[in-house]
Every structure is written in C-alpha cells, then in structure tokens.
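**Student:** Just to be clear, the model below is a prediction. Sequence and coordinates:
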Amino acid sequence: MVKLLGKLFIKDYQNYEDQNVRISYGIMSGVFGFITNFLMATAKIVIGLIFGALSIVTDGAETFADTTSSIITIMSYRLSRKPADKKHPFGYQRAEYIAGLILSVIILTTGFIFFVTAIQRIITPTEVTFSKIAVIILVASLLMKLFQSLFYRSASKLIKSQTLKANSIDSLNDTISTVFVLAGYLIFYFTGKNLDGWFSLIVSLIIIFNGIKLIKEASSPLIGERPDPKLVEKIKERIMVSDKILGFHDLYIHSYGSGRKFVSVHVEMDSNLSLLECHHIIDEIERDFKINSDIDITIHIDPIEEETEEERKIKEELTRILKSYNEDFTYHDFRTIKRKGILDVIFDVAIPDSYKIKDVKFLEKLKKDMYKYNKNLRLFVNIDRYYIREEENE
C-alpha cells in the first residue's frame, strides 16, 4: 500500500535514500494517518449520536485526539525540509528525531493515564453495558488501527524513520487496547464477569513498556550513537580511492538527520609527497563526498616518514606491550624527535570504549613498561577512546 501510494504521489518514489523522497513519504504517511483518524472519529460520533450511544461518541472524540500525532508527523517532516540558515547552520533534519521523541512521550503518558484509570476500575468496577452496535464499531476500529499500524511500519522501514515507527506503535497500542475492550465485552455478555479493570491494567503496562522503549530509541540519535558499520565501510571506500592514501584513523561522524552528516578523519600520506600534491588528492576526495553523498567531510593529513631501525624496534616493543594489555589496543600518529640524547616518542593510543581503565592509570602503566625497554625515551601519549570497532578501520 505504501509503495502504491508512493508511486502515485511521489516523484522518483523508489529512491529511498534521497532526502526529498524520504520527506515526501513522511508527509504522505502523516496525511494518511490524519485522514483515516478523521474519518474514523467522524463515523463513530455520527453513529453514536444516531443510536444514542454516549460511549461511542466519547470513543470518537478520543480518536479525534489521535490526529494530533499525524499533525506532529506532518509538521516535523515539513520543518526538516527547511534549508540551513544563520541560526541553524546544520539544517533542520533533526526535527524528525524530536517529533519521534514527542510521540514517544505521548505514548508513555497515555500508558500512565490508562494505568491509573485501570487501578480505579479494579477498586471500584464500573457497570458494563453490552451493545451490538458498540461491538461492530470496535471491530471496525480494530481493523482500521491494525491497518494504520502496518502502513506506518512499512513506511518506517522504507525510509528508516523513528517518527513513523512511533506512529506504528501508537496505532498498535490502540489495536491491542481495542482487542481487550472487545474481549471484556464478550466475556461480560457470556459470563457476566466484569474484567474491564484488569484488561485495562494489562493494556496500560504494554503501552508503558512500548513508550519507554521508544523514548530510548528516539533519544539515542539526539545524544549521539555509534555509526552504522555499512556507513563506515562506504566512507572507507571513498577515502581509500587513491593509492596515495596509506591509511586513516580518528574517524568521527556527526549526524544532523538522515540527510545531513559531517565527518572528520585523519589520513596517512607519504611525507615525501609535495604539499600541493597532497592538497589536490584530498580536495578531490572531499569534492567526491559532497557531490555523490549526503556527507560533508573534512580531512586532515598526517605525513608518514620512512622509519629508522630504532623506530622500528620501538614500534615492535610498543605493539607487544599494548597487545599484552588488550588485543584491541592500537596506536597511530607515531613519530620521534631526538633532543640532547633523549628521544621524544609521540603517538596516539586507540582504546575501545568498553575498556574501563582510567586514562591516568593507563598512561602510568604504559610509561613504566616502555621505560623498562629504554630509559632514555620520553613519551608523549594521547589517548583516543574510539567508538568505531577496529575491524571497521582496517
């Protein structure tokens, strides 16, 4: 259904990576939710008034409130389309993340409200009035909400949208709630037992669980998270396109939305190359990223000199010591400067974020072990806590 509507209303509808296509899918999904909720709410209110069923009219009013989620979705995608300006030089794409967080908070709040209401109904049960028309409305509402949930879920997977995922969970919560209400009606009709309060309690706990889970997922990209290994591999392929690039490290990726990423990286190049030649190579790589991807990249050059025999031995000892601590430890930016009989050894040590030793204690231990090898060394060590696994940077 999502692809069919996309084919009808969205230009280049299969190019899901394109920012304009993503936004169009997001707005289309929001409009779909608004229209279906509006029609459902109108039908419930009209039928309720015709048959004098106040509960159905009330349910219709609650369905109208669901259009709020659709409006938030539409507004967030429209806002994310705005270009960067003086106050927001990185653009507005994170509005989608904020919308997802808002919807998650609404879901969690709804769960707590249901929880309190359920406890009240368990303590003081309310009278249940069975109505065939109410059952018919509930079944129709259940099917529509389930269809909404599947529609949002499909769209969220196509464009990798946390906001649409939150909409999908919201509709699924409504579906589950309706199932339990319907079950309560039928149990009361056939047995006379009123389990409305207990069923409401179960539903509220499901909604609270989903709300907490969604808040965690929606907050993660706002706080900053480990990049997708596929994205890292794509960046690596573009960086290593020239045989003059010997390697790279200190790769940092900052996401300002699905179509806005800023990357910085250090690349290693032969120190014998001229500055002009290095600049030309780096300029070409940066231009390639800008034209052929949604990434703005800044590249720093680290010159690599031909190592001396003394440097080779120091590197071997340094590697041995680091591997004795942890197999994942590596180093880079290694260089030496000799001054008055003392050899200054300068390098960065890359430590995985899972390794919990404090930097000060680690440096003390490393220097102590290196001085055992050669007391005439003077170490200048910078520690990098890397968030990209080492195998992604090989």
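**Tutor:** Yep, it's here.
**Student:** contacts and neighbour counts: CA atoms only from here.
**Tutor:** OK.
**Student:** Mind naming the longest helix for the chain?
**Tutor:** Using DSSP state H, we find that the single longest helix of the chain is helix 19-51.
**Student:** That one packs against which elements?
**Tutor:** Other elements packing on helix 19-51 under the criterion 3 or more Cα pairs under 8 Å, 6 or more residues apart in numbering; DSSP states H and E are helix 54-80, helix 132-159.
**Student:** If we use 6 Å, what do you get?
**Tutor:** Judged by 3 or more Cα pairs under 6 Å, 6 or more residues apart in numbering; DSSP states H and E, helix 19-51 is in contact with helix 54-80.
**Student:** and the comparison structure, right after this:
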Amino acid sequence: VAMIADAWHTMSDTFTSLIILVSFWIAARPADEHHPFGHGRAESVGAIIIGTLLAVIGFMFMKESIMRLLIYQAAQFTPLAIIVFGISVIVKEGLAQFSLWAGKKIDSQALRADGWHHRSDAIASGLIVLGALAGVRLWWIDGVMGIAVSALILYATYSVLKGAVSSIFGEKTDPAIEAKIRTLVLNNAPTASCIHHIHVHRYGDHVELTLHCKLPPEMNLKEAHDLATTMEEAIRKELQVEPTIHIEPLVDSE
C-alpha cells in the first residue's frame, strides 16, 4: 500500500504541474474592465486546487493502509523496487529544492506549494525504502508506512491550504514593511504625522498599498496633493507597489 500510495502521489505531480502552468497563465493576464487589479490571485486558487488534490490522495490511502493492517497481509518488495524508490528520493528532493528556491525568488505561492509537494514525495519515498528493508520480518510495516505517507500528504495539504486561503482573505502587513513605509513617508514629507491604516493588498505580482496620514491644516489643497504625490512616487520606486495616500488635516488636539 505504501508503494501504491507513493506512486499515486508521484503521478499527482503531473497534474499539479499542469495546474501551476494554467494558474501562471491566468495570473499573467493584464487587468481588464471586470478585474481592474489583474488576475494575480489565480496562483492562490491554483494552490487551493493542489491542496484539495493532496487531501483526496491522503484520505484515500490512509483508509487503504488501515485496511491492510486489519487483514494481516504482508507486502513483497523486490530489490529493484527498493533501488528505484531510493533514486526517486534524490530526484524528488532536487525538484523540491528548485521549486522552493524559485518560489522564494519570484514570491510565488503556487511554486512554494509545489515545492512542498515534491518534498513530501521525497520523504514518503524515503520512508518506503526503510519500510521495504524491514518488511521481510515485520508483516505490518507496509500498512504502517502507508499511514505515515498519508499523514505526510495530509500535513502538506494543511500547509498549502493555510497559506493559499490566508492570502485570498488578506494578510496583516509585515511589521518590517510597515516600518519601511513609515520611514519613506517621513523622509519625503517631514510635516506628515499620524501615519495609520496601512494596508497592503496583494494580487500576485500587482500590489496595492493604501495608507492615511495627517498634514498641517494651514496647507492648501494643491500643496497637500503635491506632497501626497511625492510620497507615492517614493514608495512606488522603493517598494514596487501602487500606493494611494489619503490626506487628513491635523487638528490641534493631536
């Protein structure tokens, strides 16, 4: 069961790679009348689909592994099978390293999800090799290893879905990024104060930033507008985001 579970898990790599390609294609489409912020969140949708696929595989083989333990049937492993799965550990971990590196480099949630998928494959295959070597004397090892592989798949599912759903719902701005934004505002507008309501809205590669700040009440509308434009240009250049700054008058009590 463990080998069959791992084979299905490996075959699912083909489908997940196809899902990633499609999600990248959709995410790369420009903004249109109905989607003014682009289609970047298609990557998160792709990651949710990958997570759902992993969940189905995990639950299916958890059930099969438990049934194998209940009927007391030992599995037979050939030396060739052990060698093949040993090689697959190296190959899958190599794919995992590349996907995780690429995902970090281009900040792609879908690629990071695929990297974790590959890594869970590598760990699963490694467990199977260990189980195969011990399986001659321990009849129950196939079922136990099958449960272990299934647990890894389900853990990968949790990691993938948690990140993708959190991204779609919207996440709190990183404190380091928020501090950098405040510094940029104050460096380009020393009279600005009470910087608040900093929100970062991610749509794949397209990122929108909104914030509120207060300016002296004696400043006229044109001066306030020009200063807001200066702040926006500085933020846009430094952080590669599309900022919108809302100006409020500073009252004496503040």
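**Tutor:** Received the coordinates, thanks. Since this is a predicted model, take the numbers as computed values, not measurements.
**Student:** re earlier: output the residue interval of structure 2 matched by the longest helix of structure 1.
**Tutor:** Structural correspondence for helix 19-51 of structure 1: none found in structure 2, per TM-score structural alignment.
**Student:** Pull out the buried residues from that helix.
**Tutor:** By 16 or more other Cα atoms under 10 Å, the buried positions in helix 19-51 of structure 1 come out as 19-34, 36-38, 40-45, 47-48.
**Student:** Over to stretch 290-298 of structure 1?
**Tutor:** Residues of stretch 290-298 of structure 1 classed as buried: Ser293, Asp294, Ile295, Asp296, Ile297, Thr298 (neighbour count, 16+ other Cα under 10 Å).
**Student:** Mind checking which of the residues you listed land in strands?
**Tutor:** Among the buried residues of stretch 290-298 of structure 1, the members falling in strands (DSSP state E) are Ile295, Asp296, Ile297, Thr298.
**Student:** Run a quick neighbour tally on Leu103 of structure 1.
**Tutor:** Residues lying near Leu103 of structure 1 (other Cα atoms under 10 Å) number 28.
**Student:** Pull the contacting residues for it.
**Tutor:** Contact analysis of Leu103 of structure 1 by Cα atoms under 6 Å, 6 or more residues apart in numbering lists nothing.
**Student:** roughly how far apart are the equivalent of it over in structure 2 and Met231 of structure 2?
**Tutor:** Mapped onto structure 2 by TM-score structural alignment, Leu103 of structure 1 lines up with Ile50. Noted for Ile50 of structure 2: a distance of 40 Å to Met231 of structure 2, by Cα to Cα, to the nearest Å.
**Student:** on that earlier part again, turn the buried residues of stretch 290-298 of structure 1 into TSV, including distance to Ile119 of structure 1.
**Tutor:** TSV is the format used below for the buried residues of stretch 290-298 of structure 1 (distance: Cα to Cα, whole Å):
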residue	distance to Ile119 of structure 1
Ser293	53
Asp294	50
Ile295	51
Asp296	53
Ile297	55
Thr298	57
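**Student:** Quick check: chain neighbours aside, which residue is closest to the spatially most central residue of structure 1?
**Tutor:** Geometric centre of structure 1, nearest residue: Pro221, 4.3 Å, by Cα atoms, centre = their mean. Take Pro221 of structure 1 and drop its neighbours on the chain: the residue closest to it by Cα to Cα, 6 or more residues apart in numbering is Tyr97, 7.3 Å away.
**Student:** And the match of Leu103 of structure 1, how close does it get to His9 of structure 2?
**Tutor:** Using Cα to Cα, Ile50 of structure 2 is found at 12 Å from His9 of structure 2.
**Student:** where along structure 1 do the helices fall?
**Tutor:** For structure 1, the helices defined by DSSP H occupy 2-9, 19-51, 54-80, 95-123, 132-159, 162-191, 196-223, 229-239, 275-292, 309-325, 359-373.
**Student:** Report the mean deviation for the fourth one after fitting onto structure 2.
**Tutor:** Mean deviation of helix 95-123 of structure 1 from its aligned counterpart in structure 2 after superposition (mean Cα distance after the TM-score superposition for structure 1): 1.3 Å.
**Student:** Can you give me the distance of the counterpart of Arg68 of structure 2 in structure 1 to Ile281 of structure 1?
**Tutor:** Superposed on structure 1 with TM-score structural alignment, Arg68 of structure 2 falls opposite Arg121. Distance, Arg121 of structure 1 to Ile281 of structure 1, using Cα to Cα: 71 Å.
**Student:** number of nearby residues for Gln187 of structure 1?
**Tutor:** Quick fix: residue 187 of structure 1 reads Ile, not Gln. 15.
**Student:** Good, we can wrap up now.
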